[in-house]
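In: Next come a sequence and a model predicted from it.
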Amino acid sequence: MHIKGRKARYTVSAVALAGVAALALSACTTSGSTSGSTAATGGTVTVAVVNDLTSLNSQTPQGNLDTNGQVGYLNGSYGTGFQYIDNNFKIVHDDKFGKYEKTSDDPLTVKYTLNKNDKWSDGQPITADDLVLGWAIASGYYDSATLDDEGKVTSGTQYFSIAGSTAGVDATAFPTVGDDNTSITLKYSTPYVDWELVNPIAQPAHIVAKKAGLSSAADLTKLLKGLPKGDKSSPAAPDATLKKAADFVNTGYDITAFPTDKDLLVSSGPFYVSAWTPGQSITMSKNKYYDGGLKPNVDKIVFRIIPDANAQVTALQNGEVDIINPQASADTLTALKATSAKVLTGDQVSYDHLDLNFGSTVFQDPKVREAFLKTIPRQQILDSIVTPVNPKAEVLNSQIWLPSQDDYAASVKQNGSDKYNKVDIEGAKALLAGATPSVRILYNTNNPNRVDEFQAIQASAAKAGIKVEDAGSPDWSTLLPGGNYDASLFGWISPGAGTTQIPQLFSSAGGGNYNRYQGTNDLAIKTQTTLDTDELVKLEQQIDKQTFADGYGLPLFQLPGVFGVNARVDGVKYMGNQNGPFWNFWEWSVKSSSK
């Protein structure tokens, strides 16, 4: 395992497309860590999380939730495999799982070679067939679909549905398989800025093949190799077997109870899901076949579902959980500091935001969009939620950058966000010219911060004659892709590296483009092939400016982060990305006297 020098330039962020770091739906960076001389093995670590499990595939639009992604991080279906991102937002290669290297710049060519001992948790070998499937999911190679403004297929076929974007990986040809079926080589027809984040490990090919009616992973590769690249201008009839395989990957991992079908639990990572009681806990046990570099000390990791921050602190104090990562508030910090727990704090690469649904009837009129956004009391929301935790926090005025990042200030000067610096009720009334529109807002009713945001917006908008209706739900994350609302309040949390988040959000085919925004499609796609840093910043600034001009929505604030860790667990270090405290699970240990 070795560290590469590449680091995040900027961040925003629900989770990732197959194999490429992307944004995930989420429930001052100072670094801190718990440390100790004991490196005991065995035992169980229990971690409190806000959201429950909804899918064992976090890389679909409906599965793109922080808890799903953290489970995926532990079982190898997201964020681990050939590499991971450390808490300095550097890309770390795990050469014990497999090596990858750029073998040519022109054309860009990258070779991935698996460790010969890599196995799935059911004992089956991990092979190039698995890498070919991961590539097929990430690249959209076989898609021939034309989409309308609402993202619906009007002609052709879309096979795999991903939370991120195919931009970048879509410039690859069918992989070259070699080294006795343990390697693939990807050749790009255009440059790709985030090639080093491509991680072609997703679902097990032998399981996907079985669900599609094939006898082996090799048969699935043979099918994929024999099918032509999708052509929007002349779409072929859908291949029934590939469609069946894709449908399984897209929805077959969505669960409401612990699966009776054990095929869904097969893992390539250090852990696999061994139990789940919905609404209460998820248990992950060590995968005895795992042979990568992230071998854990502990035998089990248990997720306890505790949405309320104060209840998390109480559970930590009572010894019911070992680690908490609640939404930070002044009350939470005060309560935590009154315990004996280690408190780790820092910024998150995460932000709350209000998005307008461009598929909604009420927001077809740009004047209504602007009027509604003029009523959003962003400073009031910041002061009530964030300022008590971070007095230096400020309203977020960019859709691309966070305040601590180098290019933030320059973009804010040019992006037109100053139009919404203050609540302007009279300006909103003038734009509405007597109209009294209704706006239905989707948000998480189990999240106190989102409830507060909704109520503040509802009260302010009413002053301009806008009726804000409550479309909140505890099932908000599964409702986001459906678009049955006018606006949404939620958070993005980022992996902290790369640029693939931009087409994920701001291109028409982006898996995170839940609000059906079309205004920056070409610019967003172009960011993936722009290697010149200055030119890339210019593209990002154009996107930032265009989204404000179009009334895309409003960023609210960057989220502060806090971990609480009790004394029985060593090795936890602060991390501000979507993996939170789980990011270095292999370094955790339970003190031998307290297993």
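Out: Perfect, I can see it now. Quantities reported herein were computed from a predicted structural model and do not represent experimental measurements. Numbers count the residues shown, from 1 in each chain.
In: CA atoms for contacts and neighbours, from now on please.
Out: Will do.
In: burial measure for residue 365, as a count.
Out: 11 (other C-alpha atoms under 10 Å).
In: what do you get for residue 267?
Out: Residue 267, neighbours per other C-alpha under 10 Å, totals 26.
In: Check the one 5 residues further on too.
Out: Residue 272 is surrounded by 25 other residues when neighbours are defined as other C-alpha under 10 Å.
In: Residue 467 too?
Out: Neighbours around residue 467, by other C-alpha under 10 Å: 17.
In: Which parts of the stretch 401-550 of the chain are strands?
Out: 438-442, 467-470, 487-493 (DSSP state E, counting those that start in this stretch).
In: Only the buried residues of the first one, if you could.
Out: Of the residues in strand 438-442, those with enough neighbours to count as buried (16 or more other C-alpha atoms under 10 Å) are 439-442.
In: What is the longest helix belonging to the chain packed up against?
Out: Criterion DSSP state H: the longest helix present in the chain is helix 533-550. Applying 3 or more C-alpha pairs under 8 Å, 6 or more residues apart in numbering; DSSP states H and E, one finds that helix 533-550 contacts helix 408-414, helix 521-526.
In: Presented hereafter is structure B, for comparison with structure A:
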Amino acid sequence: MGWGRRARRTSRRVWAVLAAGTLAAGLLAACSGKDQVPSIGYAVDALPATYNGGSTLGVSGGAAALFPRVLTGFFYTGPDGQPIADTDYGTAKQVPGDSQTIQYRLNPDGVYSDGVPTSCDDMVLEWAARSGRFTRPGGAPMFDAASTAGYADIERVDCQPGAKSATVTFRPERHFLAWQTLFTASDLMPAHVAAQAAGVPDVVKAVQSGDQAVLEKLAQFWNTGWDLKQGTADPKVFPSSGPYRIESVGDTDGIVLVKNERWWGNSARTARIVLLPKNIDLRKKLADKAVAVVDIGAGSVKDLSLSGFSAQQVPSRGAEQLVLATSGVFGSADARRGFALCLPRQSLYDRFGHPGFDVKSGLGSGTLNSRIVQPDSLYYPIVTNAAEKYRNGDAAAAGQSRALGANPTVRIGYLAPDDRRAQTVATIADACKAAGITVVDAGAPDFTPTELGDKVDAVLGGTAGAPGPSGSSTGVGATVSLHSGQGLNFGHYSNGRYDSLTDQLAADDFSADVLSADTEAENLLWTDMPSVPLFATPRTVAFGAGLLNGIVSPTKAGAGWNMDRWVLQR
């Protein structure tokens, strides 16, 4: 089982800009007489709960936007949402053979900040956690993985314990187009830490033997052992494989990253980065001049002043959407369709979907009419016909839906405070009132998408319900969030035909097949209505005066994708 997208983008523009920025930084430092500031504040509307970016909690908490230069991998997400090879960590290449096979070679100099060398043991642990093959009695997965996309298609990872190379072989009947989304930054966790905590002498042998008791111990730590708590981050538990390492975690001071002196690549340009997540008082931090980079949902902070910043409003690869429960008031597809009928999607886009920008085509150019095909895809105009019925809202038709029951109440949850999302819920409430549907704003400062179906009936968020940065050009997260049995499938939607279609799309890039599968899948989703796409989530990205090498990245990686290149001069 696996998912992928056909988007392929070049990274030449990115590196040209970075090269120019690096040169400019050198010239400015030499000529301007300005001093470099030793610490940079980075405000981003993620709410981290764990270091483990491959877990459900890690993805929903925005680990990909916080730790891409702390935990590195063979690839990372670039500013256009594309996978970019990180040759500092190692190399990966597809080799000929009857089965899809990838040869990985880790950098011989690679070492964690605690002095333990990086090795293929980390890959074996990642595969074990993300493959879905290790379950408890009754069938529940041992590891709380966000998704098994691609990893479930792997037959084996050939690795000698402690070695600097590995061969990954996929099952003969499977092929995963988006293989560059595997073993990536913020996902690859230090296997030696899990092994020590679980009392397991050899992770590789434990996985190869399939010992249930031993794997359960590893899974317990993988699921919760890297949870972030206030105080100094134990370097033995939170070692880094990147240019920065975590020094401390605090409620008011954010997460402090400092240079990793054991990093074997180019040294970070700034000694200290302070990650300021969603629960930090952004206005106060701005007033204190403690912020130089801002990456938040457009309009999410009311009356926010970014005086002195170079700010851009941009559409992102994240899909602003309502993810619906498949239980309670939304226990039937008829009920979900009835609710979708009262949603004024066009009005929502007009009011909230393109603040400060007006694009004619592609991302951000109109209501979002697909969940799995991106608006700048050639297939998008062809596969979105089924969405037209749900463009403007039809309260009368929604009111006639008996499946919703008498005087239904729909609770919409999101991570608060968020002014744009609060206004979105209020607009929906006004529109649906005429249909006899009561919409309740259930936004909360501690909200998580896992509350769907229990405390709330719908989640308002980005791709896979993420509160902050989301989306990529590969679209794996969008597709997997509706696939049966996945951690990111918070609504617990299940349709075997959708699963088959997306499994096919993961392996087949022949245009006629892709168009046919995309069209059928999207028609099916508009019938089953597990979610309602609204528009491409608009983002506000701002760089303070004197900040060099800042590059907008409206993706799950956020503006921090290249934070180790940032320089602030004043």
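Out: In hand now; what should we look at? Because the structure is predicted, anything quoted here is derived from the model rather than measured.
In: out of the helices and strands packed on helix 533-550 of the first structure, deepest packed?
Out: With neighbours defined as mean count of other C-alpha atoms under 10 Å, these peak in mean count at helix 521-526, which reaches a mean of 19.
In: Which part of the second structure matches that one?
Out: Here helix 521-526 of the first structure aligns to the second structure at residues 499-504, judged by TM-score structural alignment.
In: Report the distance from that stretch to the chain centre.
Out: Centroid displacement of stretch 499-504 of the second structure relative to its chain, using C-alpha atoms, centre = their mean, to the nearest Å, is 21 Å.
In: coming back round to it: would you convert the helices and strands packed on helix 533-550 of the first structure into TSV that also reports distance to residue 45 of the first structure?
Out: TSV is the format used below for those (distance: least, C-alpha to C-alpha, whole Å):
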stretch	distance to residue 45 of the first structure
helix 408-414	38
helix 521-526	41
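In: Let me know which of these is the nearest to residue 214 of the first structure.
Out: Nearest to residue 214 of the first structure among these is helix 521-526 (35.2 Å), distances taken as C-alpha to C-alpha.
In: Can you classify residue 25 of the first structure as helix, strand or coil?
Out: Using DSSP: H, G, I helix; E, B strand; the rest coil, the structure places residue 25 of the first structure in strand.
In: Surely it and residue 495 touch.
Out: No. Taking contacts as C-alpha atoms under 8 Å, residue 25 of the first structure lies outside contact range of residue 495: 11.5 Å.
In: Residue 383 of the second structure pairs with which position in the first structure?
Out: Under the alignment (TM-score structural alignment), residue 383 of the second structure pairs with residue 411 in the first structure.
In: What residues does that match make contact with?
Out: For residue 411 of the first structure, the contact set (C-alpha atoms under 8 Å, 6 or more residues apart in numbering) comprises 398, 541, 544-545.
In: now for residue 444 of the first structure: what does it line up with in the second structure?
Out: Per TM-score structural alignment, residue 444 of the first structure is aligned with residue 415.
In: Out of the helices and strands packed on helix 533-550 of the first structure, flag the one nearest residue 133 of the first structure.
Out: The closest of those to residue 133 of the first structure is helix 521-526. By C-alpha to C-alpha, the value is 23.3 Å.
In: Give me the more crowded residue out of residue 25 and residue 495 of the first structure.
Out: residue 495 (31 against 25).
In: Skipping its backbone neighbours, what lies nearest that one in space?
Out: Counting by C-alpha to C-alpha, 6 or more residues apart in numbering, residue 495 of the first structure lies nearest to residue 577, which is 5.2 Å off, once chain neighbours are set aside.
In: The one you found contacts residue 497, doesn't it?
Out: No. Between residue 577 of the first structure and residue 497 there is no contact under C-alpha under 8 Å: 9.5 Å.
In: So for those two, which residues contact both of them?
Out: Common neighbours of residue 577 of the first structure and residue 497 are not found (criterion: C-alpha under 8 Å, 6+ apart).
In: Can you list the residue ranges for strands in the stretch 1-150 of the first structure?
Out: Ranges of strands in the stretch 1-150 of the first structure, per DSSP E, counting those that start in this stretch, are 2-7, 24-26, 44-49, 83-85, 90-93, 98-105, 108-114, 146-147.
In: quick one: which of those is nearest residue 121 of the first structure?
Out: strand 108-114 (15.9 Å).
In: following the longest strand anywhere in the first structure, which helix or strand shows up next?
Out: When the first structure is parsed with DSSP state E, its longest strand is strand 342-356. On the C-terminal side of strand 342-356 of the first structure, the closest following helix or strand by DSSP states H and E is helix 366-374.
In: Between the two ends of stretch 430-448 of the first structure, how far is it?
Out: 33 Å (C-alpha to C-alpha, to the nearest Å).
In: Mind listing what's buried along that stretch?
Out: 431-432, 439-447.
In: which residues are contacting that stretch?
Out: With contacts defined as C-alpha under 8 Å, 6+ apart, stretch 430-448 of the first structure is touched by 27, 307-308, 362, 367-368, 370-371, 450-451, 454, 465-477, 480, 485-490.
In: now with 7 Å?
Out: Applying C-alpha atoms under 7 Å, 6 or more residues apart in numbering, the set of residues contacting stretch 430-448 of the first structure from outside is 307, 362, 367-368, 371, 450-451, 465-474, 476, 485-490.
In: Buried subset of those residues as a ChimeraX selection?
Out: Applying 16+ other C-alpha under 10 Å to those, the buried members can be selected in ChimeraX as follows:
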select :307,362,367,368,371,450,451,465,466,467,468,470,471,472,473,476,485,486,487,488,489,490
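In: returning to what we had before: out of the strands of the stretch 1-150 of the first structure, the one nearest residue 38 of the first structure is which?
Out: Taking those one by one with C-alpha to C-alpha, strand 44-49 is closest: 15.2 Å.
In: in the second structure, what residues pair with the closest one?
Out: Mapped onto the second structure using TM-score structural alignment, strand 44-49 of the first structure covers residues 39-44.
In: Mean distance between the matching stretch and the first structure after superposition?
Out: Superposed on the first structure, stretch 39-44 of the second structure shows a mean distance to its aligned partners of 1.4 Å (mean C-alpha distance after the TM-score superposition for the first structure).
In: And the contacts of that stretch?
Out: Contacts of stretch 39-44 of the second structure (C-alpha under 7 Å, 6+ apart): 270-278, 290-296.
In: how about 6 Å then?
Out: By C-alpha atoms under 6 Å, 6 or more residues apart in numbering, the residues outside stretch 39-44 of the second structure that reach it are 272-277, 290-296.
In: How about the contacts made by the closest residue to residue 36 of the first structure other than its chain neighbours?
Out: Nearest non-adjacent residue to residue 36 of the first structure, counting by C-alpha to C-alpha, 6+ apart: residue 570, 6.0 Å away. By C-alpha under 6 Å, 6+ apart, the contact list for residue 570 of the first structure reads 34-35, 588-589.
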